[in-house]
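Q: need coordinates for the below:
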Amino acid sequence: MTMGTRVYLARLAGLPVFDPNGDRVGRVRDAVVRLRTTNRPPQIVGLVAEMALRRRIFLPVGRITSMDSEAVVLASGALNLRRFEKRPNELLALEDLLDRRVTVVPEQEGGEENDAVVVDIGMDLNRNTEWMVTRVAVRAHTGRLARRGHIYQVEYNRVRGLVGPTDTQGTSNLIALLEQMRPADMANALQDLPDARRNEVAAALDDRRLADVLEELPEHDQVEILIQLDRERAADVLERMDPDDAADLLAELPKTEQIVLLDLMEPEEAAPVRQLMSYRPGTAGSVMTSEPVILTPDATVAEALARIREPELSPVVAAQVFVARAPSDTPTGKYLGMVHFQRLLREPPSTIVGGLVDSGIEPLRPHLTLHEITRRMATYDLVAMPVVDGTHRLLGAVTVDDVLDHSLPRDWRDRDADAHEDEDLEP
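A: Below is the predicted model of the structure:
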């Protein structure tokens, strides 16, 4: 192997995996630790890589020709694409061992034992070309939230409790790794965790990050995580979700719980959610976002471009601006039309958007079905369409991701719903 004889596993997380031709296979998500029946250190038998469509597969360590701080490279040969499943005698280094509370035994007899938290696992290549857990990086546990202990390394045989019960496992270091992922990838990683661990990690995220991740999870996982939070925290998280996603999540809860959480939300945040929940499921009103980019007709192209550059906007929402008379919050004044971002890019910054609107496409009405919405969007090659009421006020916009979310099977985000079939790929 063209690699060093010691590798730290947390540093591999997120690295790209390439085949011998330089084509990207996926990204490293974890390492598989096989426990021994003797007192020998655990063995690292392979990596877990995430491929397209969120499929996680096992990469035997013998197939790896190189792993460094930049990438992991595989040897040639068929790659087994069966979805990874952990065996009874196996642990995942980052999922199961990171953040463990352990006891560090002193090197010399009579020394003092120290409490610590695991921050990384080091593996070394032995003379039999086996990768063994030999080092553990830990942070001294001071018991004080305001003062973090120093980080140091110890030999594996000086650590007690590393592979014991999981009730002494924290979340901070795992979250630090997950924070590097996109919300969809983090949601996928959470689905791999045991339910209790998943709920614990999710609860430790800040409100904004948790809201983003909830939007990417299957509905049953969303509900399970939300109900584990106290109601005030749950309401705060719902406020930070897109109104349409918050409405969909609340719709999965009992009516009494819906009322309580909506009452705990700030009135201005709860209002659009209540409105979306009032529409019949499967209609434009129930799937639309009530917060598209809306400008008055006297706004300039420069102002419009500044709005769609806002980083929190999704690509489909930022693909166009909707022009309406004041007020600009939904429901707006009279809807006038839309301007696509490509048109904005072709015009001088001082141009008034009221003179650029495309008013030739009939807006959607709240009662229209998903079938009709899909037909119209396909006809005009649009990624978003306006929704107006009977007096032509803009209520929101249906985006292509809204349509996909509600057209696919309800369990499309659920990894457990995928077929577990063997496939082979020649890298």
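Q: going by C-alpha atoms from here, please, whenever you check contacts or count neighbours.
A: OK.
Q: leaving out sequence neighbours, find the closest residue to L74.
A: The shortest distance from L74 to any non-neighbouring residue, by Cα to Cα, 6 or more residues apart in numbering, is to I64 (4.5 Å).
Q: and what of G285?
A: With sequence-adjacent residues excluded and distances taken as Cα to Cα, 6+ apart, G285 is closest to P366, at 4.2 Å.
Q: can you check L94 too?
A: For L94, ignoring the flanking residues on the chain, the nearest one in space by Cα to Cα, 6+ apart is D30 at 5.9 Å.
Q: what is the neighbour count of that neighbour?
A: A total of 25 residues lie near D30 under the criterion other Cα atoms under 10 Å.
Q: doesn't it fall inside a helix?
A: No. Going by DSSP: H, G, I helix; E, B strand; the rest coil, the assignment for D30 is strand, not a helix.
Q: which residues does it contact?
A: 9, 12-13, 47-49, 92-95 (Cα atoms under 8 Å, 6 or more residues apart in numbering).
Q: which element is V133 on?
A: Secondary structure assigned from DSSP states H and E places V133 in strand 131-140.
Q: what about that strand, distance to the chain center?
A: Centroid separation for strand 131-140 versus its chain: 28 Å, with Cα atoms, centre = their mean, to the nearest Å.
Q: please give me the structure for this one as well, since I'd like to look at both together:
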Amino acid sequence: MSTTSQPRFYAARLVGTTVFDPLGDAVARVRDIVVLPQSRGAARAVGLVVEVAGKRRVFLPITRVTAISPGQVISTGVLNVRRFEKRSGELLVVGDLLDRAVTLTDGTGGATVLDIALDQNRHKDWEVSRLHLRRPRRGSSLSRLVSRGETLTVELNEVTGLYGTQEEQSAHLLAASYQDLNPADLAEILQELDAKRRIELAGELADERLANVLEELPEDIRVEVVTGLDATRAADILDAMDPDDAADLVQELPEQVASQLLNLMEPEEAEDVRRLLAYDEYTAGGMMTTEPLIVAPETPVAHCLAMISREALHAALASTVHVCRSPLETPSGKLLGIVHFQQLLRERPDRPVGEILDNDKVAVGPTAPLSAVTREMATYNLVSIPVIDEEGRLLGAVTVDDVLDHMLPDDWREQDEPVPTTGQIDLSEIARATARDTAKEG
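A: Prediction:
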């Protein structure tokens, strides 16, 4: 807040601030400010985008905010819990305006928006009032290399282009603001952006990061993203994806695009995808990953545990080690059996895994339908199941998340969670529920 008598806050500094209900319980965190541009150049804040329990982003109307001060936002405690969706004409201060290029009206050139101040007027409305800017350093090429330029704060009427057709917010800054989100949450945000911004943001994400996000997106949006990228980059993303997810995506692409990307992929990765494309989508072969954990029978338990501890390994795949004859890549030599993670924890580190194989040699063939796969997994309480050919060689493994993806409706990622019939919830209830869950975990 400003130290002057006029209430003021800066948008970028407000992001991450805790929202409290009237009882003092922390119920959410601020993630953005929603503004509506006015006819005379100003923009009025209409609400905040806040994140409640479960990483859900919802809209908190500004009329339900009773105070904004350093380190805290106080609300009335009542909130509509439907997922936030930006309405026509609305802008997100962080998502749309920060780092936008503007032009100074004094003729000194352009600048970039670093932060935006909102003041409360006599009608108690919050309005965009001042901009904190950075403009390029003038002078020699060397001076521009060693300095990012001067910063200055100006009144809103001293610039043009803030809401117009100026260069959009840099996707780099937008990506940085979302770096702490898990792939599913970032995928939800990508769905809220327009197509152009979606491609810009995707272009700023690292290959592994974007690959994980694409796996969480609805079919139409991930096709849009992949076809909007440069072909070489799109092929790199497919390389980074799990083979089964890459195969699902390739199936959704136009035939000509799919063929081009397969030819640009790394040969080994492309071969895995082509093998999976040979099977129907709703069979074990169509659902399986070709990269399960595979070891030889003489491998010690300690080595298996080290393989499982890799951060990049999905939890479902980490649950099971497949013990096979050489070769140890799919299609492998004969599958001897599997060993579950819990069993490994109970054995001495130097014991060969071939001595502790699971007695239930459960596996399915690549043409087994979804119903057969789910029945076997449910019967034997498995989170993954081996897929073998007629000669007993391991082709891959189907994990429980793959099964759920195929059992749920195609649009399950786009469906909102159930909400109370009134569409509202007391924020203090969220706080109390979160406290109860934390206590249980403790």
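Q: about what we covered before: reformat the contacts of D30 of the first structure as TSV; add distance to K255 of the first structure.
A: Formatted as TSV, the contacts of D30 of the first structure follow (distance: Cα to Cα, whole Å):
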residue	distance to K255 of the first structure
L9	46
L12	45
A13	42
L47	45
V48	41
A49	41
L92	40
A93	41
L94	39
E95	36
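Q: relative to L79 of the first structure, which of those is nearest.
A: For these, the residue nearest L79 of the first structure by Cα to Cα is A49; the value is 11.6 Å.
Q: contacts only, for the residue nearest to the closest one when sequence neighbours are not counted.
A: Residue nearest to A49 of the first structure in three dimensions, not counting chain neighbours: V28, with 4.4 Å by Cα to Cα, 6+ apart. V28 of the first structure makes contacts with 12-17, 47-50, as judged by Cα under 8 Å, 6+ apart.
Q: which residues of the stretch 1-150 of the second structure fall in helices?
A: All helices of the stretch 1-150 of the second structure, identified by DSSP state H, counting those that start in this stretch, fall at 11-14, 141-146.
Q: contacting residues around the first one?
A: What that stands for is helix 11-14 of the second structure. Residues from elsewhere that reach helix 11-14 of the second structure (Cα under 8 Å, 6+ apart): 30, 32-33, 71, 93-94, 115-118.
Q: check the last one too.
A: For helix 141-146 of the second structure, contacts defined as Cα under 8 Å, 6+ apart pick out 136-138.
Q: on that earlier part again, how about the residue nearest to L94 of the first structure, what's its match in the second structure?
A: Under the alignment (TM-score structural alignment), D30 of the first structure maps onto D32 of the second structure.
Q: against T421 of the second structure, how distant is that match?
A: When distance is defined by Cα to Cα, to the nearest Å, D32 of the second structure is 27 Å away from T421 of the second structure.
Q: excluding its backbone neighbours, what's nearest the aligned partner of V133 of the first structure in the second structure?
A: Aligned counterpart of V133 of the first structure in the second structure: V128 (TM-score structural alignment). Once flanking residues are discounted, V128 of the second structure sits nearest to L118: 4.3 Å by Cα to Cα, 6+ apart.
Q: same check, this time on D19 of the first structure
A: L74 (5.0 Å).
Q: against which helices or strands is the helix or strand hosting I237 of the second structure packed?
A: Element membership for I237 of the second structure (DSSP H and E) is helix 231-240. Here helix 231-240 of the second structure touches helix 207-214, helix 255-264, going by 3 or more Cα pairs under 8 Å, 6 or more residues apart in numbering; DSSP states H and E.
Q: among these, which is nearest G24 of the second structure?
A: Of all those, helix 207-214 comes closest under Cα to Cα, at 35.5 Å.
Q: what's the mean deviation for that closest one versus the first structure?
A: Mean deviation of helix 207-214 of the second structure relative to the first structure after superposition (mean Cα distance after the TM-score superposition for the first structure): 1.8 Å.
Q: next one: that helix to chain centre, how far?
A: Relative to its chain's centre, helix 207-214 of the second structure lies at 8 Å (Cα atoms, centre = their mean).
Q: now for the helix or strand following it, which elements pack on it?
A: Per DSSP H and E, the first helix or strand lying C-terminal to helix 207-214 of the second structure is helix 219-228. The elements that helix 219-228 of the second structure packs onto, with contact taken as 3+ Cα pairs under 8 Å, 6+ apart, are helix 195-204, helix 243-252.
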